[in-house]
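A.B. asks: just the structure for this:
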Amino acid sequence: MRHFIGKLAWLGLMLATPVAFAQGNAAAKEPPKAIVSLYRVAPGKHEAFLKWMADRDAIDKQLGLPRAQWYAHFQGDSWDYIAIAPALTDAQQKKEDDAARAKGLTTGAKSSIEFRQFIASHTDTVAFGPMNVSDMITLIDAP
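C.D. replies: Take a look at the predicted model:
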């Protein structure tokens, strides 16, 4: 559950990075992955949405799991919030789900339906990162 930097330049880097990585040598370490989620919240549901997400964030904090970094819309495009979170391993996801169930929170398909009551639209994108530009260039230049 768990930015946009210069629209075309960033998109170009994101598209080029996996191709460059695939062409790199087998000894190269895969860069970390993150999930970038962009939310447009349904009218009147902002406070409920944030509380719903905070309940889940508290579980990650309690378990010592990596937590999302949140950004709130101020000016510009029509999104309300962006969350950027490290992708969890299957074991971490199971640990998170078990803890959520223990606290009486929904998980799985039921959680997805519950989540949608707050949302007008959203997207989730798996991206490489966080990295700095030098790391990205290293991936592109890998043999």
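A.B. asks: please count neighbours and contacts with C-alpha atoms only from this point.
C.D. replies: Noted.
A.B. asks: quick check: chain neighbours aside, which residue is closest to L13?
C.D. replies: Leaving aside its chain neighbours, L13 sits nearest to M136 (7.7 Å; criterion: C-alpha to C-alpha, 6 or more residues apart in numbering).
A.B. asks: against A102, how distant is the residue nearest the centre of the chain?
C.D. replies: Most central in the chain under C-alpha atoms, centre = their mean is I35, positioned 2.5 Å from the mean C-alpha point. Counting by C-alpha to C-alpha, to the nearest Å, the separation of I35 from A102 is 25 Å.
A.B. asks: sequence B follows; please return its structure for comparison with A:
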Amino acid sequence: MLIKKIKTHTTAMVIAAGLTLTSLGLASYSPPALAVAEESSIYTITVWKIHPGQHIAFIEYMQEWEAVYKIIKLPPMKWYRKISGDSYDFVSVSPPFDRTAEHEMERVGKERGLPIGYNYTLKLNEFVDSYTSTIVEGPQSMAALLSQIDK
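C.D. replies: Take a look at the predicted model:
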């Protein structure tokens, strides 16, 4: 009877721990799949929708950050404007954010009077209705993609 109680108690603890880890996202965590790609072919693509009437202010604001990137020798985002299609306004393509340069970027931005940290987000929200980002690898041909698949 004692062994059955211990087994039941142990099982309950394992289930509780599993539920806790799952609720924290730890049990199903898997690292990003960046390791399979050449770093030079990884980009962040962001689709931007700007508040009506805020396009010029947004462009001017992002131009100020472009100047910061130039000073600290990071490649700036490449911008594309919508000419037809969906309700977005701009698409930007950039290398993934360089965390090692973050402090330098904030230092130079602050020196230039730009908001940093959470204040950056608050300022950005004055112009941006919504945006979404994704990390991609490419460009690649369909043949190159097929060559990566185990059949």
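A.B. asks: ok so, going back, how much space is there between the residue nearest to L13 of the first structure and A142 of the first structure?
C.D. replies: 10 Å.
A.B. asks: so which of the two has more stuff around it?
C.D. replies: Counted by other C-alpha atoms under 10 Å, M136 of the first structure and A142 do not tie: M136 has more neighbours, with 20 against 14.
A.B. asks: which of the helices or strands spans that one?
C.D. replies: Using DSSP states H and E, M136 of the first structure falls within helix 133-141.
A.B. asks: coming back round to it: so the counterpart of the residue nearest to the centre of the first structure in the second structure, which state does it fall into?
C.D. replies: Under the alignment (TM-score structural alignment), I35 of the first structure pairs with T44 in the second structure. Following DSSP: H, G, I helix; E, B strand; the rest coil, the label given to T44 of the second structure is strand.
A.B. asks: contacts only, for T44 of the second structure.
C.D. replies: Contacts here follow C-alpha atoms under 8 Å, 6 or more residues apart in numbering; on that basis T44 of the second structure touches S92, V93, S94, P95, P96, S133, T134, I135, V136.
A.B. asks: can you report how many residues lie near the third one?
C.D. replies: S94 of the second structure is surrounded by 16 other residues when neighbours are defined as other C-alpha under 10 Å.
A.B. asks: what comes up buried for the top helix by length along the second structure?
C.D. replies: Assignment by DSSP state H gives helix 2-24 as the longest helix of the second structure. Within helix 2-24 of the second structure, no residue counts as buried by 16 or more other C-alpha atoms under 10 Å.
A.B. asks: now the strands for the second structure?
C.D. replies: 42-50, 78-81, 90-94, 128-137 (DSSP state E).
A.B. asks: whereabouts in the first structure does the third one align?
C.D. replies: Right, the one you point to is strand 90-94 of the second structure. Going by TM-score structural alignment, strand 90-94 of the second structure sits over residues 81-85 in the first structure.
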